[in-house]
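# Curious how this folds, go ahead:
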Amino acid sequence: MAFTSRAGHTQTSLAEINITPLVDVVLVLLVIFMLTAPVLQSGIDVAVPKTRTVKEITEQRLVVTIARDQTVYLGDKPINLADLPASLHQQQGPDAKDPAHQVIYLRADERVPFGAFASVMDAVKQAGITNISIVTQPIQNGPAAK
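Alright, predicted model coming up:
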């Protein structure tokens, strides 16, 4: 669009879109999603036990979950306990590293009986995986603690 000034000079308007704010917003959203993605494991509601020492999960690993009703999940899919060792072998793939060096996360509801927990750990060990990390939550200190 052109404008004519009183002196008779023709000027054009600045019709460019400034991309810098758009890129800033997109990068901030990308960083937010990158930070929150590891925290959002799956849609399975599990009240994991609270402990004083908690190591933050920093890497993507296979997660085995035991729900309150003792249903076992591999990732977010329910699985039969007898099929768990074979499914863990399939998840590793043919070019995966040695199962003895693979790490797996085990999430269990705090109300799950120890026998069910021990059965799942045994099934994971049958797959050759001996490095099992148990997922817990940190105990909140101060007035917010119950």
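# alpha carbons only for contacts and neighbour counts from here, please
Noted.
# And the contacts of stretch 56-68?
For stretch 56-68, contacts defined as C-alpha atoms under 8 Å, 6 or more residues apart in numbering pick out 38-39, 44-46, 72-75, 103-112, 117.
# Buried members of those into PyMOL, please.
Listed next is the PyMOL selection for buried residues among the contacts of stretch 56-68, using 16 or more other C-alpha atoms under 10 Å:
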select buried, resi 46+72+73+74+75+103+104+105+106+107+108+109+110+112+117
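# Just the ones of the contacts of stretch 56-68 in strands?
Members of the contacts of stretch 56-68 lying in strands (criterion: DSSP state E): 72, 73, 74, 103, 104, 105, 106, 107, 108.
# Could you pull up the residues touching residue 47?
With C-alpha under 8 Å, 6+ apart, residue 47 has these contacts: 108, 109, 110.
# so where do the helices sit in the chain?
20-36, 84-92, 114-126 (DSSP state H).
# With distance to residue 12 added, can I get the ones you listed in a markdown table?
Shown next, in a markdown table, are the helices of the chain (distance: least, C-alpha to C-alpha, whole Å):
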| stretch | distance to residue 12 |
| --- | --- |
| helix 20-36 | 22 |
| helix 84-92 | 62 |
| helix 114-126 | 71 |
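# chain center to stretch 88-95: distance?
20 Å (C-alpha atoms, centre = their mean, to the nearest Å).
# Sorry, wrong one. I was asking about stretch 113-129.
Taking the mean of its C-alpha atoms, stretch 113-129 sits 22 Å from the chain's own mean (C-alpha atoms, centre = their mean).
# next up, for comparison:
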Amino acid sequence: VLLIIFMISAPLLTVGVPVELPKTEASAVEIKSEPLSVSIDQQGAIFVGDSETAFDALSTRLLTEAGGANKAAERPVFVRADGRAPYQAVARVMARLSASGFTKLNLITDTAPEA
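A predicted model of the protein is given here:
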């Protein structure tokens, strides 16, 4: 039982940047390979995993973590943006990721409460 609990909770511990995700009615996405995580906090600061990264270094950092430019299209990227983050910051990050060769971009949200 403990093994099952740790298997379920371990992926939840990988993201350490506290953000308040916007609520949507979208369903979960199935992932076949280990995703890269990019977070944007309320002030627009960018984090890869749990360490802050400058916008200019974002492409290089993610391409290194993905294993090179030839593997960028295969690796999904989870973008977790605080609901109060500036739209411009989120749009710039998504555009930079797309221009760097990442094609599997996922905007992570919380599920909206049912009315």
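# closest to residue 137 of structure 1 out of the helices of structure 1?
helix 20-36 (16.1 Å; C-alpha to C-alpha).
# Show me what residue 91 of structure 2 lines up with in structure 1.
The alignment partner of residue 91 of structure 2 in structure 1, by TM-score structural alignment, is residue 118.
# Tell me who's in contact with its match.
Contacts of residue 118 of structure 1 (C-alpha under 8 Å, 6+ apart): none.
# ok, residue 99 of structure 1 - contacts?
Under the criterion of C-alpha under 8 Å, 6+ apart, the contact list for residue 99 of structure 1 reads 92, 127, 128, 129, 130.
# Okay, it and residue 22 of structure 1: tell me how far apart.
For residue 99 of structure 1, the distance to residue 22 of structure 1 equals 45 Å [C-alpha to C-alpha, to the nearest Å].
# same check, this time on residue 2 of structure 1
27 Å.
# Check residue 34 of structure 1 too.
The gap separating residue 34 of structure 1 from residue 22 of structure 1 is 18 Å, by C-alpha to C-alpha.
# could I get the contacts of residue 47 of structure 1 as CSV with distance to residue 135 of structure 1?
Below are these laid out as CSV (distance: C-alpha to C-alpha, whole Å):
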residue, distance to residue 135 of structure 1
108, 8
109, 10
110, 11
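# sorry, back to before: looking at the ones in strands among the contacts of stretch 56-68 of structure 1, which is nearest residue 136 of structure 1?
Using C-alpha to C-alpha, these come closest to residue 136 of structure 1 at residue 107, 7.5 Å.
# Just give me the match in structure 2 for the closest one.
Superposed on structure 2 with TM-score structural alignment, residue 107 of structure 1 falls opposite residue 80.
# That match contacts residue 19, doesn't it?
Yes - contact criterion C-alpha atoms under 8 Å: residue 80 of structure 2 and residue 19 qualify, at 7.5 Å.
# tell me which residues of stretch 26-43 of structure 2 are tucked away?
Buried positions in stretch 26-43 of structure 2, judged by neighbour count with 16+ other C-alpha under 10 Å: 35, 36, 37, 38, 39, 40, 41, 42.
# Pipe those residues into JSON lines and attach distance to residue 111 of structure 2 per row.
As requested, the buried residues of stretch 26-43 of structure 2 are exported to JSON lines (distance: C-alpha to C-alpha, whole Å):
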{"residue": "35", "distance to residue 111 of structure 2": "20"}
{"residue": "36", "distance to residue 111 of structure 2": "21"}
{"residue": "37", "distance to residue 111 of structure 2": "19"}
{"residue": "38", "distance to residue 111 of structure 2": "19"}
{"residue": "39", "distance to residue 111 of structure 2": "18"}
{"residue": "40", "distance to residue 111 of structure 2": "19"}
{"residue": "41", "distance to residue 111 of structure 2": "19"}
{"residue": "42", "distance to residue 111 of structure 2": "19"}
